[in-house]
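Chemist: Structure here, sequence nowhere to be found:
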């Protein structure tokens, strides 16, 4: 069964795009069929996948407005090793146009339904704000991965984001749940990092991934070369951490599916 995962946080600079690109590449290396959808008009995930956002034949914009199908817009086996639907500045106009379209919150969901059986994982990167693009991603997804830095303001921001996810769950997508919380730019030498990390685990328990993503120069350099860290420097701490995250995600989903099957049998 396809897992559609939105990677989002209303706070910018927490490693959303880095996580989307590197997790997609790591899942692809484990032989999973992966599609990444770039829902951010900045197009950073597109560029970080080795695709020039300025020369897209079709993008997420055309998919959402109905000018192209999802099948027509997928770039097969982007240089980063997975399939991609890219994005660029055209997407800024989509929000206004979506307001005039039927089922405006479900445009991405309807588009993905036509191709999702071709993939094991579909990862959606989002802008750092709650707008109609993010709502489309959340309405289309089964789970949310929340990357966050272990700092004081991040704790405040995550409660607002969880409130948003709960509202989407109640009003638009009853299947939506938090898949996991990912600690990024982790520096164990800082006492605040450790304090916030402990608070997260205390409050969210198993929803916090055991894998942490360290502050890593190679991870920061890789996007400028249009590559995930795994292809830029596979031995870097950042690349190894995202491979570990992919393994943890696959195991966790397997356990959840097994548990759900058991409950179904008992019911």
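Modeler: Arrived safely. All values reported here derive from a predicted model rather than from experimental measurement.
Chemist: make it CA atoms for all contacts and neighbour counts henceforth
Modeler: Noted.
Chemist: just so I have it, where are all the strands in the stretch 1-150 of the chain?
Modeler: Assigned by DSSP state E, counting those that start in this stretch, the strands in the stretch 1-150 of the chain fall at 3-7, 34-38, 83-85, 121-125, 143-149.
Chemist: ranking the ones you listed by burial, who's on top?
Modeler: strand 34-38 (a mean of 27; mean count of other Cα atoms under 10 Å).
Chemist: adding another structure so you can compare the two:
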């Protein structure tokens, strides 16, 4: 009964659009914490809540592109072309079959070489930032609604791809796995973000920390969640993303969990988390 009420409440939720476009970099230098799942499912959830959302796949693996049902073979124009050849983002972005209002800039394997190619280029850290700003202008010129949210999915390393994402973003969302060693590497990530704030993007802030892969049956998961909350009381979302087979299965069907199994606990958790992020943005 409680689950049905939760579903009903989420379906009837009125999510307000932010006053200006919120650009999130989803980042954690630790691999396997649910970065791509978070990018994809929050984007779909917010689009289903009526927001205009762009996902920029900035990871050579292209997992976000796969999960959102967007082709990303080497023949496809991608974020590589935007970063290296300065192709307009407008020429790369495609609509996702997942839901209305959701757009994707796909990634191809070519991005793996972009790190090396960017090293010698002028304004190498600002390329993504400039491309997003121009894309917003192009949308406006075409009479389209402005974007409400941009999610940039990054590789688990601090190279020029991730630095471009940090410079382009206004907010960092850090997914943290509810397992042993969860906080390992986090202090280094925060130090790196401080360096970016100091030298390249003073507007950047760590606004959101999300607990992923939560298993309420284990004491360890509860202890990790408590520890993270004690360190970052203002930044951790109340909603925790459960460990879920459905979330893991969905990408193999080229879908988000919200489309793959809308009634699952994983889908409901992401819808709830998206609403909480939108509410926090409105209140701040």
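Modeler: Arrived safely. What you see is a predicted model, and the numbers here were worked out from it, not measured in a lab.
Chemist: Turn the strands of the stretch 1-150 of structure 1 into CSV, including distance to residue 68 of structure 1.
Modeler: Compiled in CSV, the strands of the stretch 1-150 of structure 1 are given as follows (distance: least, Cα to Cα, whole Å):
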stretch, distance to residue 68 of structure 1
strand 3-7, 21
strand 34-38, 15
strand 83-85, 12
strand 121-125, 18
strand 143-149, 26
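Chemist: among the ones you listed, which is nearest residue 99 of structure 1?
Modeler: Shortest separation from residue 99 of structure 1 across the strands of the stretch 1-150 of structure 1 is recorded for strand 34-38, at 20.1 Å, computed as Cα to Cα.
Chemist: Pull up the aligned stretch in structure 2 for the closest one.
Modeler: Per the alignment by TM-score structural alignment, strand 34-38 of structure 1 matches residues 53-57 in structure 2.
Chemist: Next, name the residue at the spatial heart of structure 2.
Modeler: residue 39 (3.0 Å; Cα atoms, centre = their mean).
Chemist: Setting aside sequence-adjacent positions, which residue approaches the aligned partner of that one in structure 1 most closely?
Modeler: By TM-score structural alignment, residue 39 of structure 2 lines up with residue 20 in structure 1. Among residues not flanking residue 20 of structure 1 along the chain, residue 125 sits closest, at 6.1 Å (Cα to Cα, 6 or more residues apart in numbering).
Chemist: Provide the aligned range in structure 2 for stretch 172-189 of structure 1.
Modeler: Aligned by TM-score structural alignment, stretch 172-189 of structure 1 falls on residues 200-217 of structure 2.
Chemist: Report the buried residues of that stretch.
Modeler: Across stretch 200-217 of structure 2, burial judged by 16 or more other Cα atoms under 10 Å covers 200-201, 204-215.
Chemist: follow-up on the earlier one: of all the strands of the stretch 1-150 of structure 1, which lies closest to residue 242 of structure 1?
Modeler: Minimum separation from residue 242 of structure 1 across those (Cα to Cα) falls at strand 143-149, 12.3 Å.
Chemist: ok, and what's touching the closest one?
Modeler: 3-9, 14-16, 19, 138, 154, 175-186 (Cα atoms under 8 Å, 6 or more residues apart in numbering).
Chemist: Tell me where the stretch 151-284 of structure 2 has strands.
Modeler: Taking DSSP E, counting those that start in this stretch as the test, the strands found in the stretch 151-284 of structure 2 are 171-177, 205-212.
Chemist: Can I get those strands in a markdown table including distance to residue 263 of structure 2?
Modeler: Formatted as a markdown table, these follow (distance: least, Cα to Cα, whole Å):
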| stretch | distance to residue 263 of structure 2 |
| --- | --- |
| strand 171-177 | 23 |
| strand 205-212 | 18 |
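Chemist: List the contacts of the closest residue to residue 62 of structure 2 other than its chain neighbours.
Modeler: The spatial neighbour of residue 62 of structure 2 that comes closest, neighbours along the chain excluded (Cα to Cα, 6+ apart), is residue 107 at 4.9 Å. Residues near residue 107 of structure 2 by Cα under 8 Å, 6+ apart: 56, 57, 58, 59, 60, 61, 62, 65, 72, 78, 79, 80.
Chemist: For residue 107 of structure 2, what is the corresponding residue in structure 1?
Modeler: Using TM-score structural alignment, residue 107 of structure 2 lines up with residue 87 in structure 1.
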